[in-house]
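Asker: Quick one, structure for this:
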Amino acid sequence: MSQQTVLVIDDERDIRELLTITLGRMDLKVDAVGTVAEARHALGERSYDLCFTDMRLPDGSGQEVIELIAAEHPDTPVAMITAYGNVDAAVTALKAGAFDFVSKPVDIQMLRRLVRTALKLAEEKRSGAGAGSAATHSSDRLIGDSAVMQQVRSTIGKLARNQAPVYIAGESGVGKELVARLIHEQGPRATGPFVPVNCGAIPSELMESEFFGHRKGSFTGAGADKEGLFQAAHGGTLFLDEVAELPLHMQVKLLRAIQEKAVRPIGAREEVAVDVRILSATHKNLAALVDQSQFRQDLFYRINVIELRVPPLRERRGDVSLLADFVLRQLAAKSKSESGAVRLLPEARQALEEYDFPGNVRELENILERAVAMCDGDRIDTTDLMLPQRPPRQSADTAAAMHTHHHAQSGVTQLGSAPSAPPAPAPSSELPLDDYISNLERTAIMKALEESRYNKTAAARKLGITFRALRYKLKKLGID
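Answerer: Coordinates of the predicted model:
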């Protein structure tokens, strides 16, 4: 196998010599030049496995070099060398197609890790392996033949080939974490860890310890050293889900960790270098939060180098049927059903395709899991789906007059139609529809259980549902 080659472009002689020596010790052949013109000439003479370029050059900018390589040598990863703390330059370079960036003064260990990752990526690109095979392995989990989903899959493949931070935007339930996993799995970090963290689930006072770790005795209760999420994701990907939930004091610390590629555990004297790719997501409008001073603009620009929008399910209705069949097969496999997957009747399938799914794919999964429990046999009909029907806006008097009518029309609320069942409050802006339906179900089930002296079989018969459906609802509603 021929020796791999690296092109270094920097007008500072010391930097050129440092990189030449360091890369030479990694058994790499190095060509070092000091201008854009010399870089163009070198790139015209031979192909390189990796390129480093300074941002500012005597006869131009590193931006020109990045754009040239992206256009004429797309298989060559290029890393930008930036001044210490120059976030704007790094972001600009990543948006232009740079693989990653290195800050001056150059950290040798960080440089070596970057080189190994970049060379692995270049080799996979040229051989057609790695990202491609990972895509084949994983793409079946991102279900959908619609044009928008084909575009999402294509974009994931492109994003997997660099190290730029990606911001994944989309409503709750669209599958943002799955998209993040696919970006990780199809890239050169696939063998490293994928560490997802829900930023809204960590108490504010524990955030610094959770993200950066702590040393034994650094605070009350710190009985041993603990590594943080950044250290756990070293060599891989850290996925910051619901990043908008980060309090402002943690946004500052997170920005520094991303910029410096290092963290300082609580109680530690020195920083620890970390090699982590950052992917983030939220269902909120992050740009609007920046305008409202609820999210730092500098952090927003740093994590939002590239934005990938995942469409809601209502924008790809043609995929609903495929997704439904996939979910039903998964449920059958999970339950180890001998008869195979439960099937949708045509009218039930049509009802799903016409439904808006405010909860997106996650809501579809929940609806089908419930329907499998509710249906008789191996067929799901429209009533088994129990799709919520939001009532039209109306006055309080009209709502009261229509209360009984709503009970009669809803497949769910029929469970609450026992003559002596106490009325539940009509849904309002203060009481979401899901809570309203749950209250009706709970009232009807408790009434039936009391009347049947807690004989579940008799209670199910009284409610007009199967014993399996009642058992499912008892578990769902937390009724012991």
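Asker: contacts and neighbour counts: CA atoms only from here.
Answerer: OK.
Asker: Disregarding flanking residues, what is the spatial nearest neighbour of V65?
Answerer: V36 (6.8 Å; C-alpha to C-alpha, 6 or more residues apart in numbering).
Asker: Wait, that neighbour touches L57, no?
Answerer: Yes. Counting by C-alpha atoms under 8 Å, L57 is a contact partner of V36 at 6.9 Å.
Asker: more neighbours, those two?
Answerer: Neighbour tally, V36 and L57, criterion other C-alpha atoms under 10 Å: the higher count belongs to V36, 24 against 18.
Asker: From H234, how far out is the more buried one?
Answerer: According to C-alpha to C-alpha, to the nearest Å, V36 and H234 sit 34 Å apart.
Asker: Next: R302.
Answerer: Relative to H234, R302 is positioned 19 Å away (C-alpha to C-alpha).
Asker: and if you look at L57?
Answerer: Taking C-alpha to C-alpha, one finds L57 at 33 Å from H234.
Asker: follow-up on the earlier one: more neighbours: which of R302 and H234?
Answerer: The neighbour count for R302 versus H234, taken as other C-alpha under 10 Å, is higher for R302 (23 against 19).
Asker: Just list the residues touching the residue most central in space within the chain, thanks.
Answerer: Most central in the chain under C-alpha atoms, centre = their mean is E177, positioned 2.6 Å from the mean C-alpha point. E177 makes contact with 196, 239, 241, according to C-alpha atoms under 8 Å, 6 or more residues apart in numbering.
Asker: Here is a second sequence; please produce its structure as well for comparison:
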Amino acid sequence: MPTPQLTILAVDDEPNMRRLLEISLRQAGYRALSAGNSREALEIIQQQQIDLVLSDLHMPGMNGLQLLGTLRKVHEHLPFIMVTAQGEIKTAVEAMKLGASDYILRPFELETLEVAIEKALAIKRMQQENTFFRETQLPDVTGLIGNSPAMHSLKQMIQQVAPERATVFIVGETGTGKELVAKALHEASPRKSALFVAVNCAAIPAEMLESELFGHEKGAFTGAIKERIGKFELASGGTLFLDEITEMPIQLQSKLLRVLQENVVEKLGSNRQIPLDVRVVAATNRDPIQAVQEGKLREDLYYRLNVVQLQLPPLRERRDDIGLLADFFAGKRQQRLSEQARLCLQQYAWPGNVRELENILERAAILAGQQPIQAQHLPADISQHPSETATETASAAESNMLSIPRTTEAMEKRLITQALETCQGNKTKAARLLEISERSLWNKLNQYGLR
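Answerer: Predicted coordinates:
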């Protein structure tokens, strides 16, 4: 049940619809206000704290789109949901581009309204958190923490590449921050005022990914009960980030190549071409050349994506940044590190890279309570003594375990095994803990014979 303090303003020129919206909102647990036109709505917003606006499209005088445009000049992040009639999908797309949080089609169920509101309010919370994070925590405009030579080189490349429209292929191990780099490219580009849309190709079932990317018309397939805007169309004017591109079905890659070459998209069930202005950034945690050889990535698509390639260094190759990152993550929880804990973090191999460091420090901060984080608050394989680490390193050198593929495989096996033990064999929970898709987890279980 949402908190009663949240106030939602319903704007509609029809008295019966206003009354219905007020009743529905109160049933959902919100404080409901109403306005009969856009001018009245603007006066209420100026006088009171409004958490979300729910507005009809067609109203005399200033319509819903004009109200949205006026609000965005003053209230950049005020959640706004547009109510439109069936067959007005073009107007809904325009509303989304102007900054609407969502749209719903008449007639709608109360549950549909509640879901749209909860989603819009969640997006607002994330925007507020991101704004705070960007303005008070990040040390530079790219949002990337690190002063090592590798990070200086990466930041310089981002600044050089960002103004261009050329596609970018980000290559890096799991947890190195590929999406953060993609966002940095977007924020440093002329497209920063438009949408940054991220799609994890491994997290979406193969049969749904095409519709997710390109959209579909109503009735295009069984279950297509209404028209859907694809991520390409939604990102037009901005940036589309395709994460884990090598997990995309090979037959869909050919359609993606055509979209990239012609800068147009066709929704499923339609032959109408929609022109696009999208900057595409793709990413993978695989060796892309090896992925091509294994048939995971079309060679022609690889060359189309690989106009500019950004290689993200693993954390073990920029140890000078570990202290900065550790202080940053600990500081987010108003914590600090003891020197002993800091030394342990510096000596660890970090197979899960920055993401692993963040998760471990979050756990350590919880265990430490109000005290500084000590070595005993870290996992046992991190808090071991320096002499033990040195012995392991020497042993690894003798057995050729300095081989990155072998070491990575061993670390992945250990992390997967630990996650499954922690989650008592539940694959869905283990995948969530490992921050990979369940499909990727099953692939790795088969690859390493851990099933």
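Asker: quick one, helices of the stretch 101-250 of the first structure?
Answerer: 108-127, 131-138, 147-159, 176-185, 207-212, 229-232, 248-260 (DSSP state H, counting those that start in this stretch).
Asker: now the ones you listed as CSV including distance to T22 of the first structure?
Answerer: CSV is the format used below for the helices of the stretch 101-250 of the first structure (distance: least, C-alpha to C-alpha, whole Å):
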stretch, distance to T22 of the first structure
helix 108-127, 7
helix 131-138, 28
helix 147-159, 29
helix 176-185, 28
helix 207-212, 29
helix 229-232, 25
helix 248-260, 20
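Asker: Looking at these, spot the one closest to T457 of the first structure.
Answerer: With distances scored as C-alpha to C-alpha, the stretch of these nearest to T457 of the first structure is helix 176-185 (40.2 Å).
Asker: With the second structure overlaid, report how far the closest one is off on average.
Answerer: Its aligned residues in the second structure lie a mean 0.5 Å from helix 176-185 of the first structure after superposition (mean C-alpha distance after the TM-score superposition for the first structure).
Asker: now that helix: which residue numbers in the second structure?
Answerer: Per TM-score structural alignment, the counterpart of helix 176-185 of the first structure in the second structure is residues 178-187.
Asker: again with stretch 88-105 of the first structure
Answerer: By TM-score structural alignment, stretch 88-105 of the first structure lines up with nothing in the second structure.
Asker: gap between the residue nearest to V65 of the first structure and V115 of the first structure?
Answerer: Distance of V36 of the first structure to V115 of the first structure, given as C-alpha to C-alpha: 22 Å.
Asker: cool, E450 of the first structure as well?
Answerer: 70 Å.
Asker: Over to R40 of the first structure?
Answerer: According to C-alpha to C-alpha, R40 of the first structure stands 22 Å off from V115 of the first structure.
Asker: where along the stretch 1-150 of the second structure do the strands fall?
Answerer: Here the stretch 1-150 of the second structure has its strands, by DSSP state E, counting those that start in this stretch, at 7-11, 31-35, 52-56, 80-85, 102-106.
Asker: Specify the stretch among these that is closest to F221 of the second structure.
Answerer: Nearest to F221 of the second structure among these is strand 102-106; the distance by C-alpha to C-alpha comes to 19.8 Å.
Asker: And the closest one, what does it pack against?
Answerer: strand 80-85, helix 89-98, helix 110-136 (3 or more C-alpha pairs under 8 Å, 6 or more residues apart in numbering; DSSP states H and E).
Asker: want to throw those into TSV with mean neighbour count and distance to F329 of the second structure?
Answerer: Listed next are these as TSV, based on neighbours: other C-alpha atoms under 10 Å; distance: least, C-alpha to C-alpha, whole Å:
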stretch	mean neighbour count	distance to F329 of the second structure
strand 80-85	23	33
helix 89-98	17	34
helix 110-136	14	11
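Asker: In a markdown table, list the ones you listed along with distance to G369 of the second structure.
Answerer: Below are these laid out as a markdown table (distance: least, C-alpha to C-alpha, whole Å):
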| stretch | distance to G369 of the second structure |
| --- | --- |
| strand 80-85 | 39 |
| helix 89-98 | 43 |
| helix 110-136 | 23 |
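Asker: Nearest to E43 of the second structure among these would be which one?
Answerer: When these are compared by C-alpha to C-alpha, strand 80-85 sits nearest E43 of the second structure, at 16.2 Å.
Asker: what range in the first structure does the closest one sit on?
Answerer: Residues of the first structure matching strand 80-85 of the second structure: none, counting by TM-score structural alignment.
Asker: tilt between that strand and strand 52-56?
Answerer: Interaxial angle of strand 80-85 of the second structure relative to strand 52-56 (axes from the mean of the first three to the mean of the last three C-alpha atoms, to 10 degrees): 20 degrees.
Asker: counting contacts, what elements does strand 80-85 of the second structure pack onto?
Answerer: Using 3+ C-alpha pairs under 8 Å, 6+ apart: strand 80-85 of the second structure touches strand 52-56, helix 89-98, strand 102-106, helix 110-136.
Asker: quick one: the longest one to chain centroid distance?
Answerer: Read that as helix 110-136 of the second structure. Remark: helix 110-136 of the second structure is offset 13 Å from the chain centroid, using C-alpha atoms, centre = their mean, to the nearest Å.
Asker: now swap in the second one and tell me
Answerer: Mean C-alpha position of helix 89-98 of the second structure versus that of the full chain (C-alpha atoms, centre = their mean) differs by 22 Å.
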